[in-house]
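K.L.:
sequence? don't have it. structure:
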């Protein structure tokens, strides 16, 4: 445990060294994550070899989603200036490909375990998540993920994730789990559709997952919807009808706002004989490609806001969900323990009184007095009768509190599954119910005024970080006043 905890602190120190020059605001964010970690350590909500800072990717992430043969790989190859991804009219890759920068001219392809075992990448321990939703599939991580390197300047400081072709009707559970995970972590998501499919309405399930399930998100602005390979419609009498059909289908899926892009790759474009139409297509294509590239190049800005939002979310949910759930579980535990003890005590007193009355009635006072003398004459050792009874009462107390804690575990695990609070609330509850932890405290170990102050300072620092980012990227002081 100590070695892994030391390794974690070393990783955080390396991250701080990297951010010291690149982004001082994010350097401060790492330090705020450390404060949050210390609170979780004290309360037993997190092991020393864990950190909130390692639960989010610090590299800017761009995800590429889309339907089969929508031209995702061709788009990536054109953007990078390298023929890295295989492309074709049919599905050519059924794995998620994480593409990272490398100074070497030769590209390398590494198996999924390289991602699953390296905490620097966004799919660290993804095999465990796949195993949870698809038993037996976690051991086949190499069939889900792969890592590729590419010597492209456009990859410096960012990661691109290419997904397999999407068909919601036939998706494996593990693929959907990775897709959702990838969407959650990404700073920018490009969703591709194929203009060559004339009936987008038939893809209702795909549109639901790629559109309906995303527009309700708080970060819906990071999704760009792209109708690719529009050059295939240049031969139509009215190519605008193709775009209109897709817009209607996406609108029916719920997307009524936001930018919808229409592009095609110049390197593999179909020749358009009509010069006027060709120039019109090229002009629209270039405008949309430039807008998409601009968003991709500015993904570091998205990353900075995303990390601060993750810090604020962790601190907020820690205060709002983790601590109250732990407090409520401990209250239930104390109440259940004391109630059980009270019932047993009342039962013991009632039983003794009943026995005494019966003994008095049947045998008279002489028999009762003789019985008491007999009990007192038993060689209880140095403790005496009172000491033995005290030890017995203590043993019964600890047995009751242990059983009360065990009886609350199903309820606690159900609550954890429902609200998914930060930290390990189950482990913290177990630590708080150890036999050496007194029940009289009435609050979780490590929780107090100092802890509340630290969490408040983390939340306040998030506001300061956002203001600093706004001044850096937007400079609101220079905005025109009404």
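P.N.:
Thanks, I have it. Here the structure is a predicted model, which means the values were calculated and not measured.
K.L.:
from here on, just use CA atoms for contacts and neighbour counts.
P.N.:
OK.
K.L.:
does residue 122 count as helix, strand or coil?
P.N.:
coil (DSSP: H, G, I helix; E, B strand; the rest coil).
K.L.:
quick one: it and residue 183 touch, right?
P.N.:
No. If you go by CA atoms under 8 Å, residue 122 and residue 183 don't touch, sitting 10.9 Å apart.
K.L.:
neighbour count: these two, which is higher?
P.N.:
Remark: of residue 122 and residue 183, residue 122 carries more neighbours, 24 against 19, as counted by other CA atoms under 10 Å.
K.L.:
burial measure for residue 77, as a count.
P.N.:
By other CA under 10 Å, 16 other residues sit near residue 77.
K.L.:
so which helix or strand takes in it?
P.N.:
Assigned by DSSP states H and E, residue 77 falls within helix 72-80.
K.L.:
over to residue 37?
P.N.:
In this structure, residue 37 sits in helix 24-43 according to DSSP H and E.
K.L.:
gap between that helix and the chain center?
P.N.:
Centre-to-centre, helix 24-43 and its host chain are 17 Å apart (CA atoms, centre = their mean, to the nearest Å).
K.L.:
SS state for residue 435?
P.N.:
Applying three-state DSSP: residue 435 is coil.
K.L.:
is it in contact with residue 399, as I believe?
P.N.:
No. Judged on CA under 8 Å, residue 435 makes no contact with residue 399 at a distance of 9.4 Å.
K.L.:
just the terminal-to-terminal distance for stretch 314-323.
P.N.:
End-to-end span of stretch 314-323 (CA to CA, to the nearest Å): 12 Å.
K.L.:
got another one to weigh against that:
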């Protein structure tokens, strides 16, 4: 589990932080939830398979549910055994909602376990149609259905399951992953401007409102005392005196500025706690409290600045530029699947052969352009 948590090449990188946010103290027990094994198989070399527990056979657990959802969200191909839909459970309902939101023609394969002896072309089509209707009623309308014949009780060694369809899907994962990576990248870029920055702005606005209200309450208390002092002692003449009045105002300002700063810091701690809970609620990897803490400066405490620190026109233009680059990468990926070199309509005149180095054609995505 620790190997998966600290290696950025794996999809469970820093997953212990999310587990810790979900349940206090469970992030340190990452080895109790994840285990890494190796398979000595040339056929499966270079691939990462995640074996999730049977959600119908195990009691629902918050961490297990989180890991299962995280697996579905980050997997290029999800193999789902259809028997999981035969028993209802609260966790199954949550996963069906997640799978509905993650629906992709190339992402889900539903494996149907049937005895080999009962299979025939007509029977196979009937079974697949039945499961399509059943899952369609749950809102799952995309995905491929493959019947995997039950081999546990088969004594005939010649009756072997044909995994060619699954092998073909595994071979196409690299192409599907490229589009999925770009889609995830574009969503992450959009979330910066659509989710992260607005949440920090709300925190800053609430922080300043609470601080200003607290400061006004203290000033109101001082004003009330001044009214009673005027009634009892008549201090109005001192306040309007050209020499003593400014001195009193300067003393009051020198007292209120530190008080205002102290109130700002106290209110900031409350906002940080609120943003931390909001981050857990939205399941964001970005650290909202850390982004808010960058705004806790003396200048921002005293001046009416509501924009988050570092968020300016230059940064806004940079985010827009990254969005445009992701679109260019999609076009580049589309172009990599076809050749647009046209042959000449008339043969070229005879000439001495000249060696020309062919341009390499790649079908992978070069993310270094970002």
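P.N.:
Thanks, I have it. Note that the structure is a prediction, hence the values are computed from the model and not measured.
K.L.:
one step back: buried stuff in the helix holding residue 37 of structure 1?
P.N.:
25-43 (16 or more other CA atoms under 10 Å).
K.L.:
can you check stretch 18-27 of structure 2 too?
P.N.:
Residues of stretch 18-27 of structure 2 classed as buried by neighbour count (16+ other CA under 10 Å): 18-22, 26-27.
K.L.:
could you identify the most distant pair in these?
P.N.:
Using CA to CA, the buried residues of stretch 18-27 of structure 2 span at most 9.7 Å, a distance reached by 18 and 26.
K.L.:
map residue 325 of structure 1 across to structure 2 for me.
P.N.:
Under the alignment (TM-score structural alignment), residue 325 of structure 1 pairs with residue 199 of structure 2.
K.L.:
give me the element its match is part of.
P.N.:
Per DSSP H and E: helix 197-233 holds residue 199 of structure 2.
K.L.:
now do the buried residues in that helix.
P.N.:
Within helix 197-233 of structure 2, the residues that qualify as buried are 197, 199-200, 203-205, 207-208, 210-212, 214-215, 226, counting by 16+ other CA under 10 Å.
K.L.:
in CSV: the residues you listed, plus distance to residue 5 of structure 2.
P.N.:
Below are the buried residues of helix 197-233 of structure 2 laid out as CSV (distance: CA to CA, whole Å):
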residue, distance to residue 5 of structure 2
197, 27
199, 27
200, 28
203, 30
204, 33
205, 36
207, 35
208, 38
210, 39
211, 40
212, 43
214, 44
215, 46
226, 62
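K.L.:
any idea which of those is closest to residue 101 of structure 2?
P.N.:
Nearest to residue 101 of structure 2, judged by CA to CA, of these is residue 199 at 23.4 Å.
K.L.:
which residues touch that closest one?
P.N.:
Listed by CA atoms under 8 Å, 6 or more residues apart in numbering, the contact partners of residue 199 of structure 2 are 275, 288.
K.L.:
if I look at it, how far off is residue 12 of structure 2?
P.N.:
Taking CA to CA, one finds residue 199 of structure 2 at 26 Å from residue 12 of structure 2.
K.L.:
repeat that for residue 112 of structure 2.
P.N.:
For residue 112 of structure 2, the distance to residue 12 of structure 2 (CA to CA) stands at 28 Å.
K.L.:
and what of residue 334 of structure 2?
P.N.:
For residue 334 of structure 2 relative to residue 12 of structure 2 (CA to CA), the value is 29 Å.
K.L.:
the two - which one has more neighbours?
P.N.:
Between residue 334 of structure 2 and residue 12, counted using other CA under 10 Å, the more crowded position is residue 12 (20 against 12).
K.L.:
what's the matching residue for that one over in structure 1?
P.N.:
Residue 12 of structure 2 maps onto residue 123 in structure 1, by TM-score structural alignment.
K.L.:
if I look at residue 108 of structure 2, how far off is residue 257 of structure 2?
P.N.:
Distance, residue 108 of structure 2 to residue 257 of structure 2, using CA to CA: 60 Å.
K.L.:
neighbour count: those two, which is higher?
P.N.:
residue 108 (22 against 14).
K.L.:
pretty sure that one contacts residue 73?
P.N.:
No. Using CA under 8 Å as the test, residue 108 of structure 2 is too far from residue 73 to be in contact (11.4 Å).
K.L.:
quickly list what's touching both of those two.
P.N.:
With CA under 8 Å, 6+ apart as the test, residue 108 of structure 2 and residue 73 reach no residue in common.
K.L.:
trace residue 33 of structure 2 over to structure 1, please.
P.N.:
Using TM-score structural alignment, the partner of residue 33 of structure 2 in structure 1 is residue 144.
K.L.:
okay, now that match: neighbour count?
P.N.:
Other residues within reach of residue 144 of structure 1 by the criterion other CA under 10 Å amount to 23.
K.L.:
over to residue 67 of structure 2?
P.N.:
Residues near residue 67 of structure 2, counting by other CA under 10 Å, number 18.
K.L.:
and residue 271 of structure 2, by the same measure?
P.N.:
Neighbours of residue 271 of structure 2 using other CA under 10 Å come to 22.
K.L.:
how close does it sit to residue 290 of structure 2?
P.N.:
For residue 271 of structure 2 relative to residue 290 of structure 2 (CA to CA), the value is 11 Å.
K.L.:
all set now, cheers.
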